[in-house]
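J.: Predicted model, plus sequence, below.
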Amino acid sequence: MSDVFTSLTGGFLENLQLFAATLILAIPLGLIITLGSMSRITPLKWLVRTFIWIIRGTPLMLQLFVVLYAPGLLFDYPMSNRFMAAIVAFVINYACYFSEIFRGGIESIPKGQYEAGQVLGMTRVQIFFKIVLLQVVKRITPAMGNEVITLTKDTSLARVIGLTEVIMCAERFTKKGLISPLFSTAIYFLLLNGILTLLFNWLEKKMDFFKA
């Protein structure tokens, strides 16, 4: 059993690394994409929105294969690092989903609040960071929580490009006639998602003072 625990824990660490890297990189990239999709420059806005539509409209599994194999097939520069390929695919995918959440939050703020800031002599940057940002965070927290929890489970898709994550480790034992490791993987995900659920619930309560 110690071999099973060691293998599953090692595999789940791969999931955690992919999860953390995706979250750290996709959130700021998603904000940049949001600014592009809301740009006053029409060609840029529609280019970004078309890109978002493509990413959101195709399976993440397909995107993993494209990132892994396309550089070698198109540019004769194969992607040798499978973990890096997974990070690139996940970051692009989740940045697009996050961008739509950000856009919805920003667009939900009444125009009167922007106008009030202008009356007070504040710049657009000051209005965004001092008036709008906290309200946006408050409004998007539930949607972001759902998306982050979905990300934890989606990391298991990385196995399709040969990344040794927890479910792949469990499957190796299942092929030897052991079924318990396969079900044990649920415990890892349930514990992580339980912690994340408590964290987002705490964050929502901390922001209850701010009624947007």
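T.: Nice, thanks for sending it over. Numbering: from 1, shown residues only.
J.: alpha carbons only for contacts and neighbour counts from here, please
T.: Fine.
J.: Just the helices from this structure, written as ranges.
T.: Counting by DSSP state H, one finds helices in the chain at the ranges 2-37, 42-57, 60-75, 82-107, 111-119, 124-127, 133-154, 166-174, 180-206.
J.: The ones you listed: which one's closest to Val160?
T.: Proximity to Val160 (Cα to Cα) singles out helix 60-75 among the helices of the chain, at 7.4 Å.
J.: what sits up against the closest one?
T.: 77-80, 82, 85-86, 88-90, 93, 157-158, 160-161 (Cα atoms under 8 Å, 6 or more residues apart in numbering).
J.: In it, which residues are buried?
T.: Residues 60-61, 63-65, 67-70 are the ones in helix 60-75 that count as buried (16 or more other Cα atoms under 10 Å).
J.: which non-adjacent residue is nearest the residue sitting nearest the centre point of the chain?
T.: Central residue of the chain (Cα atoms, centre = their mean): Tyr94, 3.8 Å from the mean position. Excluding its sequence neighbours, the residue lying closest to Tyr94 (Cα to Cα, 6 or more residues apart in numbering) is Ala26, at 6.0 Å.
J.: hang on, the one you found packs against Val88?
T.: No: using Cα atoms under 8 Å, Ala26 is not in contact with Val88, being 9.6 Å away.
J.: Name the residue in the two with the higher neighbour count.
T.: Neighbour totals were compared for Ala26 and Val88, and Ala26 leads with 24 against 20 (other Cα atoms under 10 Å).
J.: List the residues that contact that one.
T.: Counting by Cα under 8 Å, 6+ apart, Ala26 has contacts 91-92, 94-95, 98.
J.: let's bring in a second model and compare:
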Amino acid sequence: MSLHLARKRTGWPDAALGAAEVMDPPRTWRWVGVAVVAVGLAWILYQLLTNPGFQWDIVFRYMLDPTVLRGVAMTIQLTVLVMVIGIAVGIVVALMRMSGDPLLIACAHAFVWFFRGTPVLVQLVFWYNLGALFPDIGLGIPFGGPKFLEIPATVAISSFTAAMLGLGLNEGAYMAEIIRAGLLSVDHGQTEASKALGHSPAQTFRVIVLPQAMKAIVPPTGNQLIGMLKYTSIASVVALHELMHSVETIYSRTYETMPLLIVAALWYLIMVSILSLLQSLIERHYMRGWRADAHASAQP
């Protein structure tokens, strides 16, 4: 701590402070913590370099294996489609919750309650075995009326469809709350001011509400996207050939379990790192106006 800073904090003159030396607090425990972390990192590095169980030669051999790459492509495809479904469903459910209509609010509450309250693994298996309840899926008049189109459930609900529906509807319940919270974060006075300027409801939502709500929506949505990329590994239980199922297929044949799990972990880390970078860029884009306003308000 400098003498000038001490004088500002205490209000004492420099002469009074000059008689005593101002000492920094001891940093013993900080150095102990640094030493513990350094030893831990050194041990991890030593294990990575010397433990033969990691079998890095096998890891590098399978990183670009066609089966693994197909699993990576399937994981990316499933993640994108699930998030599209989740965001679309989330928007509809969020607007239903904010509609003011008691029936729509009750239906939205029930949807969120059910899909957030049941494990996603149960939902995946349920969709995969939907044929046990409905052997045929048809389009027509309900309650025993004629069917215009009818196909077997085993044909309509494949492994990919079951994973997409199970993960997408589950994600929609979480996205509904994220979107609703983002819309509620916008001051109601801004909407009233937009109406006073003669903007239509669509213009108000597009120009005033949505850009401000995105600052609250983007960060948790990015987290949901990253989480969903990893949740797709659950789809292996319905025999979908995503990344995790692909490496399981290989090590069930070669018995090289640990190297193949490391391959899967490395690919997940690569994809999550890319998504994290994209999330950071999107957040920076939507935070530009807020930072400019904060900087302007901080000026004397």
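T.: Nice, thanks for sending it over. Not measured: the values here are computed from a predicted model.
J.: And the TM-score between these chains?
T.: Remark: TM-score between the superposed chains equals 0.93 [TM-score structural alignment, normalised by the length of structure 1]; 211 aligned residues with a Cα RMSD of 1.7 Å.
J.: that older thread, residue in structure 2 matching the residue nearest to Tyr94 of structure 1?
T.: Matched by TM-score structural alignment, Ala26 of structure 1 corresponds to Gly86 in structure 2.
J.: distance of Arg30 of structure 2 from Thr249 of structure 2?
T.: Arg30 of structure 2 sits 47 Å away from Thr249 of structure 2, going by Cα to Cα, to the nearest Å.
J.: do Leu281 of structure 2 as well
T.: 36 Å.
J.: who's more crowded, these two?
T.: Of the pair Leu281 of structure 2 and Thr249, Thr249 is the one with more neighbours under other Cα under 10 Å, namely 16 against 12.
J.: Could you tell me where stretch 157-167 of structure 1 falls in structure 2?
T.: By TM-score structural alignment, stretch 157-167 of structure 1 lines up with residues 234-244 in structure 2.
J.: so which of the buried residues of helix 60-75 of structure 1 comes closest to Phe129 of structure 1?
T.: Ranked by distance to Phe129 of structure 1 (Cα to Cα), the buried residues of helix 60-75 of structure 1 are led by Leu60 at 33.0 Å.
J.: What's that closest one aligned with over in structure 2?
T.: Aligned partner of Leu60 of structure 1 by TM-score structural alignment: Val120.
J.: now swap in Leu47 of structure 1 and tell me
T.: Leu47 of structure 1 maps onto Cys107 of structure 2 when the alignment is built from TM-score structural alignment.
J.: Report how many residues lie close to that match.
T.: 14.
J.: What distance do you get for it to Pro211 of structure 2?
T.: Using Cα to Cα, we find Cys107 of structure 2 at a distance of 28 Å from Pro211 of structure 2.
J.: ditto for Thr204 of structure 2
T.: Per Cα to Cα, Thr204 of structure 2 is found 10 Å from Pro211 of structure 2.
J.: next one: Ala181 of structure 2
T.: In terms of Cα to Cα, Ala181 of structure 2 sits 14 Å off from Pro211 of structure 2.
J.: got it, and Leu278 of structure 2?
T.: For Leu278 of structure 2 relative to Pro211 of structure 2 (Cα to Cα), the value is 18 Å.
J.: between those two, which one's more packed in?
T.: Of the pair Leu278 of structure 2 and Pro211, Pro211 is the one with more neighbours under other Cα under 10 Å, namely 17 against 13.
J.: In contact with the equivalent of that one over in structure 1, which residues?
T.: With TM-score structural alignment as the criterion, Pro211 of structure 2 lines up with Leu134 in structure 1. Each residue near Leu134 of structure 1 by Cα under 8 Å, 6+ apart is listed here: Phe210.
J.: same check, this time on Ile178 of structure 2
T.: By Cα under 8 Å, 6+ apart, the residues touching Ile178 of structure 2 are 217, 220-221.
J.: Can you tell me what it aligns to in structure 1?
T.: When structure 1 is aligned by TM-score structural alignment, Ile178 of structure 2 is paired with Ile101.
J.: closest one to Ala212 of structure 1 among the helices of structure 1?
T.: Taking those one by one with Cα to Cα, helix 133-154 is closest: 5.5 Å.
J.: In that closest one, which residues are buried?
T.: The neighbour-count check on helix 133-154 of structure 1 (16+ other Cα under 10 Å) flags 133, 135-142, 144-145, 148-149, 151-154 as buried.
J.: Same question for stretch 73-81 of structure 2.
T.: Of the residues in stretch 73-81 of structure 2, 74-76, 78-80 count as buried by neighbour count, 16+ other Cα under 10 Å.
J.: residues near the counterpart of Leu192 of structure 1 in structure 2, how many?
T.: In structure 2, the residue paired with Leu192 of structure 1 is Met271, using TM-score structural alignment. Neighbourhood size, Met271 of structure 2 [other Cα under 10 Å]: 16.
J.: ok, now Thr197 of structure 1?
T.: Applying other Cα under 10 Å, I find that Thr197 of structure 1 has 17 neighbouring residues.
J.: Find the nearest non-adjacent residue to it, please.
T.: Residue nearest to Thr197 of structure 1 in three dimensions, not counting chain neighbours: Gly145, with 7.4 Å by Cα to Cα, 6+ apart.
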